[in-house]
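A.B. asks: turn this into a model:
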Amino acid sequence: MSDLYQFHAHLELQHIFLEAHAERFHYLSTFFEGYYCYRYRLVTRQGKADWTQIFEHGVRSKAASQIADRKQLVREPRLPFAVLTGKLKELVRDDELNLESLQSLLDEHLEYTVLTREEFQKLKAAGLTERMPADYYRPASADYQNTDTRFEAVGIKLLA
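C.D. replies: From the prediction side, this is the model:
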């Protein structure tokens, strides 16, 4: 059965590759989520990707760990999709996009967090739902390439 999940994950990876190669980046989040679900076997009994399982699999904030009602929670990529897509665009630009480099990028950077709705609103108010703070991009900064930077900037503590 695990071979079937790997097959579906690879199929989603190919979708992402084709969309990126055609420079059609606007629908990638759907494929990212499908890849993530199959990669981590977050599927229904019928074998379909099940995004609701992300709520159980994702890294929770300290506040979200105290809440059982999923309706009070939000799933949020650890690295915003816009930033992940930017990294993908760099691979395309540098002519380094292949299935291996794509899988490496996703396996390294595609992860979900589970936040409370209030925490998500803090991210939104700070303008950090689609971007990272400037220090994420500054090599001299202690927060350089630290995916937790945007959460820390608004006082959200993620559990390890």
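A.B. asks: CA only for contacts and neighbour counts going forward, please
C.D. replies: Fine.
A.B. asks: quick one: the strands in the chain?
C.D. replies: Along the chain, counting by DSSP state E, strands occupy 59-60, 73-77, 112-116.
A.B. asks: identify the residues contacting His109.
C.D. replies: Applying C-alpha atoms under 8 Å, 6 or more residues apart in numbering to His109 gives the contacts 78-79, 84.
A.B. asks: most neighbours, which of those residues?
C.D. replies: Neighbour tally across these (other C-alpha atoms under 10 Å): the maximum, 24 neighbours, falls on Leu79.
A.B. asks: please provide the structure for the following sequence as well, for comparison with the first:
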Amino acid sequence: MDKIQYWEIELRHIKLELDNNRFQHLRHFVDQYYCYKNGYIKRTGTADWEKIVWGENEAISEGAAKTQDRKLVVKEHIVPLKRITEELKKLVVNSTTEIHHIQECIEKYLFYATISKEEDKKLRNLKLTSKMPDEFDDSSHELFQDIYARYKLAGINLVQTKTS
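C.D. replies: Have a look, this model is predicted:
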């Protein structure tokens, strides 16, 4: 058997959790998957979540870009983990928990941003810290399926995005 990649192991962990209706540990496995898939690894071979904070492939807000003080910024899922979990649960309901379906779901929604704590307060004030706005699911709205919808509604400008 070929040596399996660590990110593939994390996908298998996620599959096991989904197949057994266990969702409380998904954050760990999803974050681990992302780190291994993107090469955010410590010298010891373990996932390095802190590399996401200032990662060159990650979204960074204007407010976060003005500081290098880790205590003044927040690393967060662009699409909240709660929403990602809901999407993964849909796979369970539809009996489509094959690895490739899980990976497609994660790849569609799993992105990170580093924002300032002040910008995080804007999300909190709009009650958008753990959910996407209604516009995200409204096919007639310009923010339909826009992963940056929360930031746009909160007036948080990203100076670096996953696609830039």
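A.B. asks: quick one: TM-score?
C.D. replies: Once superposed, chain against chain, the TM-score is 0.93 (TM-score structural alignment, normalised by the length of structure 1); 157 aligned residues with a C-alpha RMSD of 1.4 Å.
A.B. asks: picking up where we left off before, quick one: closest of the strands of structure 1 to Gln145 of structure 1.
C.D. replies: Smallest distance to Gln145 of structure 1 across the strands of structure 1 (C-alpha to C-alpha): 14.9 Å, for strand 73-77.
A.B. asks: average gap between the closest one and structure 2?
C.D. replies: Here the mean offset of strand 73-77 of structure 1 against structure 2 after fitting is 0.5 Å, by mean C-alpha distance after the TM-score superposition for structure 1.
A.B. asks: hmm, who's touching that strand?
C.D. replies: For strand 73-77 of structure 1, contacts defined as C-alpha under 8 Å, 6+ apart pick out 54-55, 58, 64, 67, 110-117, 120.
A.B. asks: and the residues you listed as CSV, adding distance to Phe32 of structure 1 and neighbour count?
C.D. replies: Shown next, in CSV, are the contacts of strand 73-77 of structure 1 (distance: C-alpha to C-alpha, whole Å; neighbours: other C-alpha atoms under 10 Å):
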residue, distance to Phe32 of structure 1, neighbour count
Ile54, 13, 22
Phe55, 16, 20
Gly58, 14, 17
Ala64, 23, 25
Ile67, 26, 13
Leu110, 8, 19
Glu111, 10, 20
Tyr112, 11, 20
Thr113, 14, 21
Val114, 17, 27
Leu115, 19, 28
Thr116, 22, 23
Arg117, 22, 15
Phe120, 20, 21
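A.B. asks: TSV for those residues, including distance to Ala126 of structure 1?
C.D. replies: Converted to TSV, the contacts of strand 73-77 of structure 1 look like this (distance: C-alpha to C-alpha, whole Å):
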residue	distance to Ala126 of structure 1
Ile54	24
Phe55	24
Gly58	22
Ala64	19
Ile67	23
Leu110	22
Glu111	21
Tyr112	19
Thr113	18
Val114	18
Leu115	15
Thr116	16
Arg117	14
Phe120	10
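A.B. asks: now, which of these sits nearest Arg138 of structure 1?
C.D. replies: Nearest to Arg138 of structure 1 among the contacts of strand 73-77 of structure 1, counting by C-alpha to C-alpha, is Leu110 at 21.0 Å.
A.B. asks: list the contacts of the closest one.
C.D. replies: 32, 36, 77-79, 84.
A.B. asks: ok, 7 Å please
C.D. replies: Under the criterion of C-alpha atoms under 7 Å, 6 or more residues apart in numbering, Leu110 of structure 1 has no neighbours.
A.B. asks: tell me the residues of structure 2 aligned with stretch 44-52 of structure 1.
C.D. replies: Counting by TM-score structural alignment, stretch 44-52 of structure 1 lines up with residues 42-50 of structure 2.
A.B. asks: aligned partner of Asn21 of structure 2 in structure 1?
C.D. replies: By TM-score structural alignment, Asn21 of structure 2 lines up with Glu23 in structure 1.
A.B. asks: actually Asp31 of structure 2, not the one I typed
C.D. replies: Aligned by TM-score structural alignment, Asp31 of structure 2 pairs with Glu33 of structure 1.
A.B. asks: not counting sequence-adjacent ones, nearest residue to its match?
C.D. replies: In space, and not counting its chain neighbours, Glu33 of structure 1 is closest to Trp51: 7.2 Å by C-alpha to C-alpha, 6 or more residues apart in numbering.
A.B. asks: neighbours around that neighbour, how many?
C.D. replies: 18.
A.B. asks: would you check how far apart it and Leu102 of structure 1 are?
C.D. replies: Distance, Trp51 of structure 1 to Leu102 of structure 1, using C-alpha to C-alpha, to the nearest Å: 21 Å.
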